[in-house]
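Student: how would this look folded up:
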Amino acid sequence: MTLAGLHRRGVTPTAINAFVRGVGITRSDNSIINLDRLEYHIREELNKAAPRTMVVLHPLKVVITNLGADSIINLDAKRWPDAQTDDASAFYKVPFSNIIYIENSDLRMKDSKHYYGLAPGTSVLLRYAFPIKCTEAILADDMETILEIQAEYDPVKKTKPKGVLHWVVAPSPGVDPLMVEVRLFNKLFLSENPAELDDWLADLNPQSKVVHMRICHVLAAECCSWGPISV
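Tutor: Next up is the predicted model:
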């Protein structure tokens, strides 16, 4: 990585300086610092001021059966994770209705001990919203593809689920969809130290940058991103 490359991806000088101070000085030659350490300092810096938004790339429809079709609940959402509760400008309103969307990968038909998503009969917390419990999964004719799920929400928030999911609300009638571009960045190389390889170019990660462009009919409130999300 170069300083120019880090800057182009939205990394602040403060985060880079914090990383350098945390690493310190060593007399060892060819020492390698794990990339996760740099990512930690970047994340800590961006959590203080970088605006966030929730985006669902592969939507799965969720129908809240115990909430009226005409009911809209406006919820407070943080513009960034470390927002202070006494700063009104750090919050904005997110609508919650009886139809929302979650990521398709956040639902499984069978629950397990270390699974924190949604499954029939289990509950999750919707970020900034309410706990919901999956009561039924509606399948397609192939009995494998999940078309939508039905759930009940807990308006008094007595349920204590182990997982938290991001989500988006269905658009209001008559609202035009938006074209959204989302850039997903991953590590540039597949191995930890490509300098040790004879052919380091062959170690490039083909998924280091993935761009999603689509008509997005479901947009709302918080997705962590190091760089800007173009809308």
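Student: Please count neighbours and contacts with C-alpha atoms only from this point.
Tutor: OK.
Student: List the residues that contact the residue nearest to L46 when sequence neighbours are not counted.
Tutor: Once flanking residues are discounted, L46 sits nearest to W226: 7.6 Å by CA to CA, 6 or more residues apart in numbering. The neighbours of W226, taking CA atoms under 8 Å, 6 or more residues apart in numbering as the test, are 9-11, 43, 46.
Student: Out of those, which is nearest to R214?
Tutor: R9 (22.3 Å; CA to CA).
Student: quick one: that closest one and G227 touch, right?
Tutor: Yes: assessed by CA atoms under 8 Å, R9 is found in contact with G227 at 5.6 Å.
Student: what secondary structure does the residue located most distally from the centre of the chain sit in?
Tutor: Most distant from the centre of the chain: R27, at 39.4 Å, with distances by CA atoms, centre = their mean. Using DSSP: H, G, I helix; E, B strand; the rest coil, the structure places R27 in coil.
Student: Pull the contacting residues for the closest residue to I72 other than its chain neighbours.
Tutor: Leaving aside its sequence neighbours, I72 sits nearest to S97 (CA to CA, 6+ apart; 5.0 Å). By CA under 8 Å, 6+ apart, the contact set of S97 is 64, 67, 69-73, 169-170.
Student: now do K78
Tutor: By CA under 8 Å, 6+ apart, the neighbours of K78 are 52, 90-92.
Student: all helices in the chain, in order from the N-terminus.
Tutor: 3-8, 13-23, 35-46 (DSSP state H).
Student: how far is the second one from where the chain is centred?
Tutor: In other words, helix 13-23. With CA atoms, centre = their mean, to the nearest Å as the basis, helix 13-23 stands 25 Å off its chain's centre.
Student: list the buried ones in it?
Tutor: 15-16, 19 (16 or more other CA atoms under 10 Å).
Student: same check, this time on the longest one
Tutor: With burial defined by 16+ other CA under 10 Å, the residues of helix 35-46 counted as buried are 38-39, 41-43, 45-46.
Student: Which one of these is nearest to N193?
Tutor: So of those, ranked by how close each gets to N193 (CA to CA), first place is L38, at 15.3 Å.
Student: how near is the residue nearest to that closest one when sequence neighbours are not counted to S191?
Tutor: Distances taken as CA to CA, 6+ apart place F19 nearest to L38, at 5.9 Å, with adjacent residues excluded. As judged by CA to CA, to the nearest Å, F19 and S191 stand 22 Å apart.
Student: what's the answer for P177, then?
Tutor: Counting by CA to CA, the gap from P177 to S191 is 40 Å.
Student: Spit out the contact partners of the closest residue to I102 other than its chain neighbours.
Tutor: Among residues not flanking I102 along the chain, W167 sits closest, at 4.8 Å (CA to CA, 6+ apart). When contacts are counted by CA under 8 Å, 6+ apart, W167 touches 54-56, 100-103, 126-127, 220-221.
Student: re earlier: would you list the buried entries among the contacts of S97?
Tutor: Applying 16+ other CA under 10 Å to those flags 64, 67, 169-170 as buried.
Student: Let's see this one next, to set against the first:
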Amino acid sequence: MSNSEDKKDFIREIIAEDLASGKHDTTITRFPPEPNGYLHIGHAKAICINFGIAQENVGSGARCHLRFDDTNPIKEDTEYVESIKKDVAWLGFDWGENLYFASDYFDYFYECAVHLIEAGKAYVDLQSVEEMRAARGNVNTPGTDSPYRDTSPEENLVLFEKMRDGGFEAGGAVLRAKIDMASRNMNLRDPAIYRVLNVGHHNTGDKWKIYPMYDFAHPLEDAKEKITHSLCSLEFEDHRPLYDWVVENCPTPATPRQIEFSRLNLTYTVMSKRKLLQLVEEGIVSGWDDPRLPTLSGMRRRGYTPESIRSFIQKVGVTKFNATTDVALLEFELRAHLNKVAQRRMAVLDPLKVVIDNWDGDTVEEMECQNNPEDADAGTRKVPLGKEFYIERDDFMEDPPKKYFRLGPGRAVRLRGGYIVQYVSHETDSEGNVTEVHVEFIPGTIGQSPPEGVKCKAAIHWVSAAHAVDAEVRLYDRLFTEESPDAYEGGFMGCLNEESLEVKGNAKLEPSLSEAAPGTVYQFERVGYFCADSEEHSAGGNSVFNRTVGLRDSWAKK
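Tutor: Below you'll find the predicted structure:
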């Protein structure tokens, strides 16, 4: 992203002022995911903001760190670490040498905790979770001091060492910051900053029995890495006073500034990790990369492009006001990009066989079709046509209405890139279903107007029967029927879209698609955009395609 005027927002204005005033001679941001799940489109906003700002200010030596906030080993896994790296790189961002883990700083966190204890600003609390919760008060009632609040620093150091050495059961003791139990900000009512877990860590092994709380570790990580601007979503606004308190009261080498922006919310979508996990664990979706999920891995498998996501994030903008964005805007940006870059191919999802009665036996002709009319350099391709071919079942009607311009009795239609064909007859089965249509082609009509007396007002796609590639095509749609699944009175699981996946197991594709590389997106002419499945499709082998998005918004009037 370039630093153009139309992309200015309040965060970029703050950063520009800090550089102009000399407060900072460079800009250092960070993207700090917790490795306890897969990233989703909401995280993409934070990624684009943090890495984007660093890119825009690269001339002053700006950089963005990728840092894993791995302070809770119970929920974390290296699988998530690798998936997050893959997602950030896929979006087009590079952290270079600036890859960090909170667990790299565990010794430093411990030293800061000891510093607070020695200064009389932290104490070990041996109350139960229930007792501490009851004493915390609420927004209208101040909290009550813990009976351990005035324990001497010397006693607290002994107790803290006992926590470190595994002398307490998990949850048996916590280290709390001594701030203000009467504060109107609940986050300042002596928050826990260390807890006993007694479990190993994926990065540090069995060294630690205690682990820092996020609100304690995060500002220290930022300060340790000399982050200039700690950018986060609005739910952390009430945590900022605690962030500043930790930085001010611990031995830190820098003073980062926390700035909050509105998180990304989309219609017909849930973003909660807990809810996404429920969908996965209950088998509602096939996994974290199910193309119906808003996870970046799911969107990548569905055929979303990083360019379309970055463009969408830019259009949404950076504000201080929470709002919900119509998912149709995301789909619009995807169509706009794919329309420019996706090559065109022909695919018949619900095939009906057509026979050309006046075609010469086994003769095969090659029709020249455009690869992408939006790209002058895309060129053309040859598509074979023989005596028999497939069309979509709904491109033929036995008794078509007046404004139906496709194939039917007494009608003619153009084959995309090929001849005009005229209806001759059709066959049906015992239940009256059309099983085969017979036509005649009109010579000399490739690229030419129909001859006098022949009306042809439409062109349809087709696939040669002798050359067709058999494929499974999955028609993915929105996972929920309600605009706001989180607010649905029956709960988000009560508004699942039962038609979010339809499988076409007998699709017929033009032969060039047999060599499609997994992950490649095409426009199936007149049908939509489709991606060769990254997991199950193989070039020259099993053909599986996922619908990325339709050619138009089918939900616009729903």
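Student: TM-score them against each other, please.
Tutor: Once the chains are overlaid, their TM-score stands at 0.79 when taken by TM-score structural alignment, normalised by the length of structure 1; 220 aligned residues with a CA RMSD of 2.9 Å.
Student: Where do the strands of structure 1 begin and end?
Tutor: Secondary structure of structure 1 by DSSP state E: the strands cover 53-55, 59-64, 73-78, 91-96, 99-103, 123-126, 131-139, 146-153, 164-165, 168-169, 178-185, 209-216, 219-223.
Student: export those strands to JSON lines and tack on distance to H114 of structure 1?
Tutor: Below are the strands of structure 1 laid out as JSON lines (distance: least, CA to CA, whole Å):
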{"stretch": "strand 53-55", "distance to H114 of structure 1": "24"}
{"stretch": "strand 59-64", "distance to H114 of structure 1": "22"}
{"stretch": "strand 73-78", "distance to H114 of structure 1": "27"}
{"stretch": "strand 91-96", "distance to H114 of structure 1": "28"}
{"stretch": "strand 99-103", "distance to H114 of structure 1": "18"}
{"stretch": "strand 123-126", "distance to H114 of structure 1": "13"}
{"stretch": "strand 131-139", "distance to H114 of structure 1": "18"}
{"stretch": "strand 146-153", "distance to H114 of structure 1": "22"}
{"stretch": "strand 164-165", "distance to H114 of structure 1": "13"}
{"stretch": "strand 168-169", "distance to H114 of structure 1": "25"}
{"stretch": "strand 178-185", "distance to H114 of structure 1": "25"}
{"stretch": "strand 209-216", "distance to H114 of structure 1": "28"}
{"stretch": "strand 219-223", "distance to H114 of structure 1": "23"}
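Student: What number of residues are in the vicinity of A220 of structure 1?
Tutor: 20 (other CA atoms under 10 Å).
Student: So what does it match up with in structure 2?
Tutor: Using TM-score structural alignment, the equivalent of A220 of structure 1 in structure 2 is E510.
Student: Using JSON lines, lay out the contacts of W167 of structure 1 together with distance to M1 of structure 1.
Tutor: Converted to JSON lines, the contacts of W167 of structure 1 look like this (distance: CA to CA, whole Å):
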{"residue": "M54", "distance to M1 of structure 1": "29"}
{"residue": "V55", "distance to M1 of structure 1": "28"}
{"residue": "V56", "distance to M1 of structure 1": "30"}
{"residue": "I100", "distance to M1 of structure 1": "40"}
{"residue": "Y101", "distance to M1 of structure 1": "37"}
{"residue": "I102", "distance to M1 of structure 1": "34"}
{"residue": "E103", "distance to M1 of structure 1": "32"}
{"residue": "L126", "distance to M1 of structure 1": "36"}
{"residue": "R127", "distance to M1 of structure 1": "34"}
{"residue": "A220", "distance to M1 of structure 1": "33"}
{"residue": "A221", "distance to M1 of structure 1": "31"}
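Student: Out of the residues you listed, which is nearest to Y153 of structure 1?
Tutor: The closest of the contacts of W167 of structure 1, once distances to Y153 of structure 1 are taken by CA to CA, is L126, at 9.6 Å.
Student: ok, the closest one - how many residues close by?
Tutor: Going by other CA under 10 Å, the residues that sit close to L126 of structure 1 add up to 18.
Student: which one in structure 2 is aligned with it?
Tutor: Using TM-score structural alignment, L126 of structure 1 pairs with L415 in structure 2.
Student: Tell me the counterpart of S464 of structure 2 in structure 1.
Tutor: That one, S464 of structure 2, aligns with V169 by TM-score structural alignment.
Student: List the residues that contact the closest residue to A221 of structure 1 other than its chain neighbours.
Tutor: Leaving aside its sequence neighbours, A221 of structure 1 sits nearest to M54 (CA to CA, 6+ apart; 3.8 Å). Each residue near M54 of structure 1 by CA under 8 Å, 6+ apart is listed here: 166-168, 219-224.
Student: aligned partner of H7 of structure 1 in structure 2?
Tutor: So H7 of structure 1 corresponds to R300, using TM-score structural alignment.
Student: Adding distance to V156 of structure 1, write the contacts of S97 of structure 1 out as JSON lines.
Tutor: Shown next, in JSON lines, are these (distance: CA to CA, whole Å):
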{"residue": "I64", "distance to V156 of structure 1": "15"}
{"residue": "L67", "distance to V156 of structure 1": "13"}
{"residue": "A69", "distance to V156 of structure 1": "19"}
{"residue": "D70", "distance to V156 of structure 1": "20"}
{"residue": "S71", "distance to V156 of structure 1": "16"}
{"residue": "I72", "distance to V156 of structure 1": "16"}
{"residue": "I73", "distance to V156 of structure 1": "13"}
{"residue": "V169", "distance to V156 of structure 1": "20"}
{"residue": "A170", "distance to V156 of structure 1": "23"}
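Student: and the residue nearest to I102 of structure 1, how far is that from E136 of structure 1?
Tutor: For W167 of structure 1 relative to E136 of structure 1 (CA to CA), the value is 18 Å.
Student: now do R8 of structure 1
Tutor: 45 Å.
Student: Of these two, which one has the most company?
Tutor: E136 (15 against 11).
Student: quick one: the strands in the stretch 101-250 of structure 2?
Tutor: 122-125, 174-177, 192-196, 210-212, 229-233 (DSSP state E, counting those that start in this stretch).
Student: Which residues are in contact with the counterpart of I149 of structure 1 in structure 2?
Tutor: In structure 2, I149 of structure 1 lines up with V437, judged by TM-score structural alignment. Applying CA under 8 Å, 6+ apart to V437 of structure 2 gives the contacts 352-355, 423-427.
Student: circling back: residue in structure 2 paired with the residue nearest to L38 of structure 1?
Tutor: Under the alignment (TM-score structural alignment), F19 of structure 1 maps onto F312.
Student: what about its match, distance to R406 of structure 2?
Tutor: For F312 of structure 2 relative to R406 of structure 2 (CA to CA), the value is 36 Å.
Student: Thanks again, I'm all set now.
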